[in-house]
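Chemist: I'll drop the sequence and a predicted model, then ask my questions.
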Amino acid sequence: MVFPDPLPLVPFPVSVQRLDGTLPLPATARIAGDDALTALLRDDLAARTGLVLGTAGTASAGDIEVHIDSAVSHDEGYALTVTDRIRIVGHDAAGAYFGTRTLLQLVQADGDAWSVPRLEIEDAPRFAYRGVMLDVARHFFDVDAVKRWIDRASDLKANTLHLHLTDDQGWRLHIDAWPLLTERGAATSALGDPGGFYTKDDIREIVTHAARRHMIVVPEIDLPGHTHAIGLAYPELVEPPVMNDALRADAERLGQPLPVAGEPYLGWGVGHSSVRIGDERVYEFVADVLDETAALFPGPYLHIGGDECLGTDPADFAAFIARATRIAADTGKTPVAWHEAGAVADVAPGTVGQYWGALDPSEAHAADAAHFVAREGALILSPSDAAYLDMKPSADFPLGLTWAGVVDLHRAYGWDPATVVDGIDDSAILGVEAPLWTETVRTPEDADRLAFPRAAAIAEIAWSSPDGPEREWASFRDRVARLAPAWKTAGIRFTPIEEIA
């Protein structure tokens, strides 16, 4: 078999040295090495090819071996060689795992058989944080759907799932100290669709599944706005809805209801809700919720929202963010907040900011983002007009929104995190995240259609150096197109590239 050039690899590795020929991958091949990694690779190869490979204590010619050696590369890096056998050596378990993701992309049909090109790869990520976000508040996704989202993301070497767990449309996480949140605040979703919530055992299952694929889960409890659902359970904690002209105009244009205190909110307008910032009972609520949330998620981050508080007095907003980021830090986690929280002079030191403004930021947005770095924190880049997977990929696409513009595949690929905010380079950037908000996303199939292949573009931006080999549009377009057979086998309902490029 003649393998394509460039190779069907996304993200593209730091270094690839092609050797002559290919190595057949027959049903008699075996996998040796780290037990957890070999078991997962065995399962994934079976799903990809139908081959059910055996295991071995020691690899021989024609076999696959997966090992860990800290002398190789650096954090999450790996070396992959294909000569008379396939050998993957990770700097750590994560690196070895990501090496197996590269191998899965290299396995190609060779008539009725399978083979892998002979080559040598050395690879490691550009950024430590490479994320996707799933909004399960506006539309609820069950445990199995979240696990499939994790699988899709980790195959592209993402290592973080950000779960947006609470919003005006629903509260999705059971909290023992405040049980009415899910009893009364989780029944519906946007557009009147069914709701749902996660028990603590559900979350443990999601976290365990993610950890097996070397991903952490970052929970978001959105505060002090996006809190209408709290009022369904504990009305004494929230302010009456605050209307604004944009909210009214959108409701009329979309034929959606305006928010009404005490009633589930079925629209998707923003900026109308807030907790009672001056009420001490609110901070007891925040402490209880963040404590229980932090205990469920072993990763280092706890996201507290902080966006789109359009009806909140700036002084009240500042007082809340200063206090809430410290409550989050008291759980032992690093607080994360959307970039508006950077306007607060006293945001807790070390808080990470998540930037969702435009690629060409306003002066205020840029200053807000930079303030996190000045306060000993860092930035996650999620520019809405390039990285938001819920933006329409073409003007006539049946799903998605356009408030940040139309984001086709070329635009999703054609930006660099280090050039978004002046003065903020790689040293101050924790990483990159591709959010999928779910106003129009009602099913997992909808999520696939919006996310793929654009999620692959963001994955390459997060992993690969901007001046690395094959790191250019024509190559990427060719390479991601060659992943289509594997995506079909995995059941990913992706949108054909020619429709959105």
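Modeler: Noted; the coordinates are in hand. Residues are numbered from 1 along each chain as shown.
Chemist: contacts, neighbours, all on C-alpha from now
Modeler: Fine.
Chemist: how about the secondary structure of the residue most central in space within the chain?
Modeler: The structure's the chain has its C-alpha centroid closest to Val132; by CA atoms, centre = their mean the separation is 1.0 Å. Put simply, Val132 is strand when judged by DSSP: H, G, I helix; E, B strand; the rest coil.
Chemist: so who does the closest residue in space to it that isn't next to it in sequence touch?
Modeler: Closest residue in space to Val132, ignoring its immediate chain neighbours: Ala434 at 4.7 Å, by CA to CA, 6 or more residues apart in numbering. With CA atoms under 8 Å, 6 or more residues apart in numbering as the criterion, the residues that contact Ala434 are 131-133, 382, 387-389, 455, 458.
Chemist: three-state assignment of Ala434?
Modeler: Strictly by three-state DSSP, Ala434 counts as strand.
Chemist: so which elements touch the strand or helix carrying Arg148?
Modeler: Assigned by DSSP states H and E, Arg148 belongs to helix 143-155. Judged by 3 or more CA pairs under 8 Å, 6 or more residues apart in numbering; DSSP states H and E, helix 143-155 is in contact with helix 200-212.
Chemist: ok, Gly377 touching Pro349?
Modeler: Yes: applying CA atoms under 8 Å as the test, Gly377 and Pro349 come out as touching, 6.6 Å apart.
Chemist: neighbour-wise, which of the two wins?
Modeler: Neighbours were counted for Gly377 and for Pro349 using other CA atoms under 10 Å; Gly377 has more, 21 against 18.
Chemist: putting a second one here so we can go through both:
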Amino acid sequence: MFAVLVALALALPVVGAPAPVRAEPPDRPHATGGSAAADPRSAVIPKPRSWSGDDGELRLGGTVRLAVDRATARERSAGPAPGAGAPAGPGTLHDVARAAARDLADATGVRAPVSLGGTRGADVVVALDRGPGTGPGTESGEQPGADESYRLEIGRQVRLTAPTATGVYYGTRTLIQLLRASADGRTLPTGTLVDGPDTEIRMNTVDVSREYWEPREIADVIRQMGYLKQNFLVLHLDDAEGFRLDSPRYPGLAEPGYSYDRATIRRLDRLAQRHGVQLVPGFEFPAHVSPKSAYFHVGMADGPRDAEPGFGERDTGATPQNSCTGYSYSHLTDDFTFNVMNQRALRVSQEMLDEFLPWFSAPWVHLGGDEIPPDLADCPALQAFVEESPRYSTVGDVAIDFLNTLNEQVTQAGRRSIIYDGSESDTVQVPLDRDVVIMDWTGDGTAPHMAPYDKIVASGDPFYLVPARDTRPDEEAIARSWAAPTDPTVLGWGMHVWGDDLGWAQGQWLESLSLRPRAVVADRQWHTTPRTADEFASFGARLDAVGAAPGYVGVRLPEPTRHGRPIHQYVMDPQFPPGTYDAHTPTSRRGLRDVCGLSGMTPLFVETRTVEVPGEGWTKEVDADGYWFGAPDVPGPWSLTARVRLTGSPVVWEDLAGTTSLSLGATGLVVTTAGESATVAADVPQDAWVDVAMVSDGSTVRLFVDGEEAGSVDSTAPLPRTRLRGPVGLAQLDLYAEALGAEQVQAAREGRPEPRCAR
């Protein structure tokens, strides 16, 4: 509960940052007392490697002179030039210094004009230096993570040196955090900090396929990753619920407004480079491909006949001898998997890689590769295909052969492939190419068959955030007891944010849930020594102190309205919402659509019943799992109107932690916030359709039943927009960012207002 509250709080703009302070004359920094963090290792996230302090302090003025070493200002690295295909990084040393000056002003109010040369009289000096003592491990002559290491010396001036511009960038993040953690936003402890990472690939995955994230929400992730010194972001762009790259070459495959064109990806990629992050495209082959297989007509139920690309009916010449119908997962259609017997499926996949790989600068690409439906092994056509080929013994052989062919293409493009573990363990005759990296999402990278491969560990336990399945990263285990890999074939590890089973979750809501666990992961990735109980107990305070990254936007709540129209309106409609591909069988479809255009995945494995309602067409019975709305709570004023049919147990609107809820039952409404509950006693009809409204002015919540006010309670409860659960018939639901009057409540029963949507 505490973790959720901290995460949601941190999602707000400039949370945790000191208020900008009044500028002072550009005097020399001077010693002061009692304001700086005594030891950066107890203030900075991630925890620095080593610190040697002398109990002194340096106070910066409102304006400081930031000097860039002229000799290395135009360099990215003082060492050998990056190899072919290496990511561009944050730019030259001069680029990094200018960006740091902007961030310093944004985060602390300290102005830092940048100059070339003249380092002797400067307040802050940055330079590239690969000499002794620049990075960690210098006592033994070894420098783990040397390319990203840095040295921060604070005395009469601040001197930041590193072997690369990336190292200098990370040093500026430490400098900003130290200033934010100080009592006055200006004071630094004096001493020498030597720092560098233990882990090469410090990863995050964001699922933008099942739940579309706005570009600015992805930008928030990138900025925060750079602030926490993480360097590897996999954008999961491709899954059964949506393909998110919009190219003129494939009109209609990705839905405009719920996808990213090349210009948008270019902007995000450049932003990622500036923050030391590699933006890695995440695709899926040959399963999890429903939109692609339907668009190109190459799903398991399709035959080999060419058909014009596009969604809808198609004639592909499918027969029992060349396709497999009915062998997918029970909740998914046959389009979930490419017809791996069909050469067109491979050709389409190769063409798509040719089109989309140039959109990204990172030398990596994720090809997916997991969760091929096991029942396909029982398909007669696929069995015959395997038996007739001397190369194959199992379906796993066929799948890995498909992935190996794509890997050859990726390698020729100067990049490296990643796949999820799964299919590679089901092969007999076709081993996975040795240069492929396996992302182990089911274990810790120690499975014997993975031994020859490089690996990235990203297991569901303890690293998955899947809100709709009540799965959260185990923060204490990650910080204190998880055994960080020491096998040199483990290139890195990290956390996944998945949108499985959510209804209309906003990226900003998912990001608000991700902030704290991501920070815990980043802390341990950088310096893998387990944290003590005291360090973990104080982590929330440290995160509050350093705040979110400069430029981070966070949650944008709807502005209060006065027009008497809902900001979100939900209608009963079996049609899928825009931006979401209908990959599911009829028994697992949602049947509830947000008129305001929010997109989202269908909840799976839900038994539902439809009921005719006069004037409404149809409605849906919600089971105990209910609907996920996935949006931040709206503080008062707010209103909620709905037409419901209660069936015994209460129906509950609630936030993820259960700290705020509106529970409507036969005896009235129970409003709960911050552990305190209050009841509006009322006789609410059961097993009959009833119009209910809940209205808050910010201090009082009123309940209306069939247009008549039933009572009120004093409560500051916000409107919970996370989920609706409980057995209830639902015919309509409207959410408002204002307190409706009694006449407006009555009017809403007689004529549902047209929404004025807020996204």
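Modeler: Good, I have the coordinates. The structure presented is a predicted model; accordingly, all values stated were derived computationally and were not measured.
Chemist: what does the TM-score come to for these two?
Modeler: Structural agreement between the overlaid chains, expressed as a TM-score with TM-score structural alignment, normalised by the length of the first structure, amounts to 0.80; 439 aligned residues with a CA RMSD of 2.8 Å.
Chemist: still on that earlier bit, what's near enough to touch the residue nearest to the centre of the first structure?
Modeler: Counting by CA under 8 Å, 6+ apart, Val132 of the first structure makes contact with 153, 158, 160-162, 433-436.
Chemist: circling back: what residues does the helix holding Arg148 of the first structure touch?
Modeler: When contacts are taken as CA under 8 Å, 6+ apart, the neighbours of helix 143-155 of the first structure outside the stretch itself are 98, 101, 132, 159, 161, 198, 202, 205-206, 209-210, 213-215, 444, 455.
Chemist: okay, the helix or strand just after that helix sits on what stretch of the second structure?
Modeler: Using DSSP H and E, the helix or strand that follows helix 143-155 of the first structure towards the C-terminus is strand 160-164. Per TM-score structural alignment, the counterpart of strand 160-164 of the first structure in the second structure is residues 232-236.
Chemist: now that stretch: buried residues?
Modeler: Using 16 or more other CA atoms under 10 Å as the burial criterion, the residues of stretch 232-236 of the second structure that qualify are 232-236.
Chemist: quick one: average offset of it versus the first structure, please.
Modeler: After superposition onto the first structure, stretch 232-236 of the second structure lies on average 0.7 Å away from the residues it aligns with, using mean CA distance after the TM-score superposition for the first structure.
Chemist: can you list contacts of stretch 230-237 of the first structure?
Modeler: Looking at stretch 230-237 of the first structure with CA under 8 Å, 6+ apart, the contacting residues turn out to be 168, 171, 180-181, 183-185, 238, 261-264, 275-276, 279, 281-282.
Chemist: looking at those, which are in helices?
Modeler: 180-181, 183-185, 281-282 (DSSP state H).
Chemist: mind giving me the ChimeraX select for these, buried ones only?
Modeler: Those of those that meet the burial criterion (16+ other CA under 10 Å) are gathered into one ChimeraX selection, given here:
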select :180,181,184,185,282
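Chemist: any chance of the ones in helices among the contacts of stretch 230-237 of the first structure in a markdown table, plus distance to Leu80 of the first structure?
Modeler: Shown next, in a markdown table, are these (distance: CA to CA, whole Å):
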| residue | distance to Leu80 of the first structure |
| --- | --- |
| Leu180 | 51 |
| Leu181 | 48 |
| Glu183 | 50 |
| Arg184 | 52 |
| Gly185 | 49 |
| Arg281 | 55 |
| Val282 | 53 |
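Chemist: drop anything exposed from the contacts of helix 143-155 of the first structure.
Modeler: Buried by 16+ other CA under 10 Å: 98, 101, 132, 159, 161, 198, 202, 206, 209-210, 213-215, 444, 455, out of these.
Chemist: which residues touch the counterpart of Lys333 of the first structure in the second structure?
Modeler: Taking TM-score structural alignment, Lys333 of the first structure has Arg415 as its aligned residue in the second structure. The neighbourhood of Arg415 of the second structure, defined by CA under 8 Å, 6+ apart, consists of 85, 362-365.
Chemist: just name the closest of those residues to Ala107 of the second structure, please.
Modeler: Distances from these to Ala107 of the second structure were compared by CA to CA; the smallest belongs to Ala362, at 28.7 Å.
Chemist: so the closest one makes contact with Gln278?
Modeler: Yes: using CA under 8 Å as the test, Ala362 of the second structure is close enough to Gln278 to be in contact (5.4 Å).
Chemist: what about these two, which has more around it?
Modeler: More neighbours sit around Gln278 than around the other of Ala362 of the second structure and Gln278, counting by other CA under 10 Å; the figures are 29 against 25.
Chemist: what residues are up against that one?
Modeler: With CA under 8 Å, 6+ apart as the criterion, the residues that contact Gln278 of the second structure are 87, 231-233, 269, 272, 361-362.
Chemist: any chance of TSV for those, columns distance to Val114 of the second structure?
Modeler: Rendered in TSV, the data for the contacts of Gln278 of the second structure read as follows (distance: CA to CA, whole Å):
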residue	distance to Val114 of the second structure
Pro87	26
Asn231	26
Phe232	29
Leu233	30
Asp269	25
Ala272	23
Ser361	29
Ala362	30
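Chemist: with distance to Thr486 of the second structure added, can I get the contacts of Arg415 of the second structure in TSV?
Modeler: Rendered in TSV, the data for those read as follows (distance: CA to CA, whole Å):
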residue	distance to Thr486 of the second structure
Gly85	26
Ala362	25
Pro363	24
Trp364	23
Val365	24
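Chemist: and those residues, which of them are buried?
Modeler: Buried by 16+ other CA under 10 Å: 362-365, out of the contacts of Arg415 of the second structure.
Chemist: in strands, which of those residues fall?
Modeler: Judged by DSSP state E, strands contain the following of these: 364-365.
Chemist: of all the buried ones among the contacts of Arg415 of the second structure, which two lie farthest apart?
Modeler: Within these, Ala362 and Val365 form the most distant pair, 7.9 Å apart (CA to CA).
Chemist: return every residue with contacts to both of these two.
Modeler: 280, 415.
Chemist: on that earlier part again, mapped onto the first structure, which of the contacts of Gln278 of the second structure hold?
Modeler: When the contacts of Gln278 of the second structure are mapped onto the first structure and scored by both residues aligned by TM-score structural alignment, their matches' CA atoms under 8 Å, the shared contacts come out as 231-233, 269, 272, 361-362.
Chemist: how about those, which pair is most distant?
Modeler: Set against one another by CA to CA, these have their most distant pair in Asn231 and Ser361, with a gap of 13.6 Å.
Chemist: show me what contacts Leu41 of the first structure?
Modeler: When contacts are counted by CA under 8 Å, 6+ apart, Leu41 of the first structure is found next to Thr100.
Chemist: now it: how far from Ala56 of the first structure?
Modeler: Distance from Leu41 of the first structure to Ala56 of the first structure, counting by CA to CA, to the nearest Å: 13 Å.
Chemist: Ala455 of the first structure too?
Modeler: 36 Å.
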